[in-house]
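Asks: need a structure here:
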Amino acid sequence: MSQPIIVSASPHVHSDRTSKKLMYDVVIALIPAFLVSLYVFGIGALIVTAAAVISCLVFEYLIQKYLLKSEITVGDGSALITGILLAFNLPSGIPIWMIVVGSLVAIGIGKLSFGGLGFNIFNPALVGRVFLLISFPVQMTTWPTAVENQTALADAVTGATPLGVIKEGLMFGETMSEIGSRIPSAIDMLLGITGGSIGEMSAIALLIGGIYLIIRKVITWHIPITMLVTMAVMTGIFWLVDGEHYASPVIHILSGGALLGAFFMATDLVTSPMTKKGMIIFAIGIGVITVIIRLFGAYPEGVSFAILIMNAFVPLINTYFKPRRFGSKIKVKIV
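Replies: Have a look, this model is predicted:
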């Protein structure tokens, strides 16, 4: 025989969808949120995003070529997405050198130290973000806010995020009625005219991108919807019991990194479970941990920590919720 017959493990599915195409679908889905960030933060958002993307691409190339001496995979889109998502989790006024450090950690430690795309346990962008948050807490929590007709980074003024305002106010004995006048309205949070990381403000833009990914079948609804519903139910219970000391579910869903995390980071194909049941358990865990950190932890936000914690449980979830092997016997009970 001139041509060898290659027998590989099932499933045997023929499709024109490649990892590269999936990655660039994610990039397309992130465009609406990026455009909003440019409108709100001006050139600052562009500088942060460009620095993160370029750094991630350069570090992936250099590490693979000179340290690992492996195949160069810069063109597959994964490093590009890591750079964009890292940028989306940063304030627009953060120094460029910190972005470079975060990119090195995201690519070098979060991704390539595990073997590259498909082998990393944790979401690389969140590894970089959490490293920066722990190492440089002041710079990572200094939030430039939206300024009318803002055209330059220097025009920005600093302010707290809605969750930060609530956390600080409650710590000093204020009630939600007193705090309410200092936080953006639901409409402002929908549109993105708030303080925060450059990619997490506009709920509408993130929902558009998330719906696009679901329609394109890049992701399924199981993780984002389950995570958001879990957060809404938990925060809703506390809010109904004591609305003066707990924010409403609307505020928790529309502010912070809930939507960005639900649609774009928790759904990472490499670091999320394989089965639908596993995805639901995974998403419930993220929602529960996020709410616990937000309500009772030191940080006003908890999405990044929650996703990374649940990333560590993914191998266990995959082991327990295994799909039935093709050709396996099914026990039928006859009554």
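Asks: hey, let's count contacts and neighbours off CA atoms from now on
Replies: Noted.
Asks: right, and the helix or strand after the longest helix anywhere in the chain?
Replies: Taking residue count as the measure and DSSP state H as the definition, the longest helix of the chain comes out as helix 19-41. Toward the C-terminus, helix 19-41 is succeeded by helix 43-62 as the next helix or strand (DSSP states H and E).
Asks: what about stretch 184-203, how long is it end to end?
Replies: Distances were taken as CA to CA, to the nearest Å; on that basis the terminal residues of stretch 184-203 are 13 Å apart.
Asks: Next, the buried residues of it.
Replies: 184, 189-203 (16 or more other CA atoms under 10 Å).
Asks: Other residues contacting the longest helix of the chain?
Replies: Helix 19-41 has contacts (CA atoms under 8 Å, 6 or more residues apart in numbering) with 44-46, 75-78, 81, 92, 144-147, 150-153, 156, 192-193, 198-202, 205-206, 208-210, 212-213, 216, 218, 264.
Asks: what does stretch 210-218 give?
Replies: Here stretch 210-218 has contacts from 22, 25-26, 29, 219-221, 263-264, using CA under 8 Å, 6+ apart.
Asks: So which bits of that stretch are buried?
Replies: Of all the residues in stretch 210-218, those buried under the rule 16+ other CA under 10 Å are 210-213, 218.
Asks: now those in a markdown table, with distance to Ile286 and secondary structure?
Replies: Output for these, formatted as a markdown table (distance: CA to CA, whole Å; DSSP: H, G, I helix; E, B strand; the rest coil):
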| residue | distance to Ile286 | secondary structure |
| --- | --- | --- |
| Gly210 | 18 | helix |
| Ile211 | 20 | helix |
| Tyr212 | 22 | helix |
| Leu213 | 20 | helix |
| Val218 | 20 | coil |
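Asks: Could you also give me the structure for this next sequence, so I can compare it with the first?
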Amino acid sequence: MYNVSSSPHVKSKVTTQSIMRDVIIALMPATIFGIYNYSHLFGAKYGLRSALLIILTVVACVLSEYVFEKITKRESTLDDLSAVVTGMILALNLPCTFPYWKAMLGGFFAIVIVKQLFGGLGQNFMNPALGARCFLVLSFAGNMTAFYPTDVSGVDAATSATPLTSLKNTGDSVASLADMFIGNHSGTIGETCIIALLIGVVYLVVRKIIDLRIPLTYIAVFAVCIMLFNQSTDPVFLAKHLCGGGLIFGAFFMATDYTTSPITKTGRYIFGICLGLLTAIFRTFGNTAEGVSYAIIFCNLLVPLIEKWTIPRAFGIVKAKKEGK
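Replies: As a prediction, this is how the structure comes out:
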């Protein structure tokens, strides 16, 4: 007689904490460059301000989780580092001029409203950081688009508006493709430098933290749709759309969130297709130049339906035959 234990039978040394730690490490290049970039563009004052904004947002997320779990008498989950990741992603989606208290309010919203009220990590129906970002956009639209400090003078015009905004309004960006790739322009703290983001992506791929099905499908479908919708065959126009805004950041760091993305292989392709299509629609026909956050959140809501359609059939199960046949 064999004694068979209950599942799972295949175990791994990978834990939630180790995954979150790897994500934090992968976000560090974009974080460090974002702080440097604002120091370079607007002076050391705004580099320090960017660093403090990130720290306060992370602290707000961690404290919100700690206090909520104390009040509700839940087991503490601070050691899984998920609150730190949420705070970092939210902060990197903010401009350096964003008020501190509003960023901390966003951290509270992400943890308490989006995450904990739905059961905590693994139960939230949308990405907490993106849910908070959209909340801040709706509540403080002016602050969320204030990429240029009003007390700074004599700065090159390329820093006064994001390249993606000028690309949508005029058909060309105020920054060159090279500047957009290396991050020499204004924007949110974490989205500007594609090189820094790709360094983090390589780390996540090497560590086998993310599956490339979603981000690559997302980017490919977006590329096709943005060219079709804008009736353009200019490769530079496409490259600027890929480098502008939060597309790379969103595709690799937010759309791949384990909780809010499909677990089936086919479902991940469908998820990526929906993301690319929606982002292209929002960027081309929407009132704002960006669309990544709303596309990801909308597709997060579709995940249960996508998984229902793509769930694999259990081995040995066949459809019942109808009577009379």
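Asks: Superposed, how do the two chains score by TM?
Replies: The TM-score (TM-score structural alignment, normalised by the length of the second structure) is 0.88; 305 aligned residues with a CA RMSD of 2.2 Å.
Asks: All the helices of the stretch 101-250 of the first structure, in order from the start?
Replies: With DSSP state H, counting those that start in this stretch as the criterion, the stretch 101-250 of the first structure has helices at 124-135, 137-140, 162-171, 176-179, 186-191, 203-215, 222-241, 249-254.
Asks: can you list those helices in CSV and add distance to Leu104 of the first structure?
Replies: Supplementary listing: the helices of the stretch 101-250 of the first structure in CSV, determined by distance: least, CA to CA, whole Å:
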stretch, distance to Leu104 of the first structure
helix 124-135, 8
helix 137-140, 17
helix 162-171, 28
helix 176-179, 39
helix 186-191, 32
helix 203-215, 26
helix 222-241, 28
helix 249-254, 30
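Asks: Those helices: which one's closest to Asn311 of the first structure?
Replies: When the helices of the stretch 101-250 of the first structure are compared by CA to CA, helix 124-135 sits nearest Asn311 of the first structure, at 10.7 Å.
Asks: Next one: Asp211 of the second structure from Ala60 of the second structure, what distance?
Replies: Counting by CA to CA, the separation of Asp211 of the second structure from Ala60 of the second structure is 30 Å.
Asks: who's more crowded, these two?
Replies: Per other CA atoms under 10 Å, whichever of Asp211 of the second structure and Ala60 has more neighbours is Ala60, with 25 against 15.
Asks: Gly200 of the second structure and Asn184 of the second structure, how far apart?
Replies: Gly200 of the second structure sits 19 Å away from Asn184 of the second structure, taking CA to CA as the criterion.
Asks: What of Leu56 of the second structure?
Replies: Computed with CA to CA, the distance linking Leu56 of the second structure and Asn184 of the second structure is 25 Å.
Asks: so what's the most centrally placed residue in the second structure up against?
Replies: Among the residues of the second structure, the smallest C-alpha distance to the mean C-alpha position (CA atoms, centre = their mean) belongs to Met254, namely 3.1 Å. Contact analysis of Met254 of the second structure by CA under 8 Å, 6+ apart lists 127, 130, 296.
Asks: how about Leu136 of the second structure, what's its partner in the first structure?
Replies: For Leu136 of the second structure, the equivalent position in the first structure is taken to be Leu132, counting by TM-score structural alignment.
Asks: what's around that match, how many residues?
Replies: Leu132 of the first structure is flanked by 20 other residues according to other CA under 10 Å.
Asks: With Glu301 of the first structure instead?
Replies: The burial metric for Glu301 of the first structure, expressed as a neighbour count using other CA under 10 Å, is 24.
Asks: cool, and Asp155 of the first structure?
Replies: Residue crowding around Asp155 of the first structure was assessed by other CA under 10 Å; the count is 18.
Asks: How about Phe313 of the first structure?
Replies: Around Phe313 of the first structure there are 17 other residues, counting by other CA under 10 Å.
Asks: same check, this time on the one 5 residues further on
Replies: For Asn318 of the first structure, the number of neighbouring residues by other CA under 10 Å comes to 17.
Asks: What's the separation between it and Val218 of the first structure?
Replies: Relative to Val218 of the first structure, Asn318 of the first structure is positioned 19 Å away (criterion: CA to CA).
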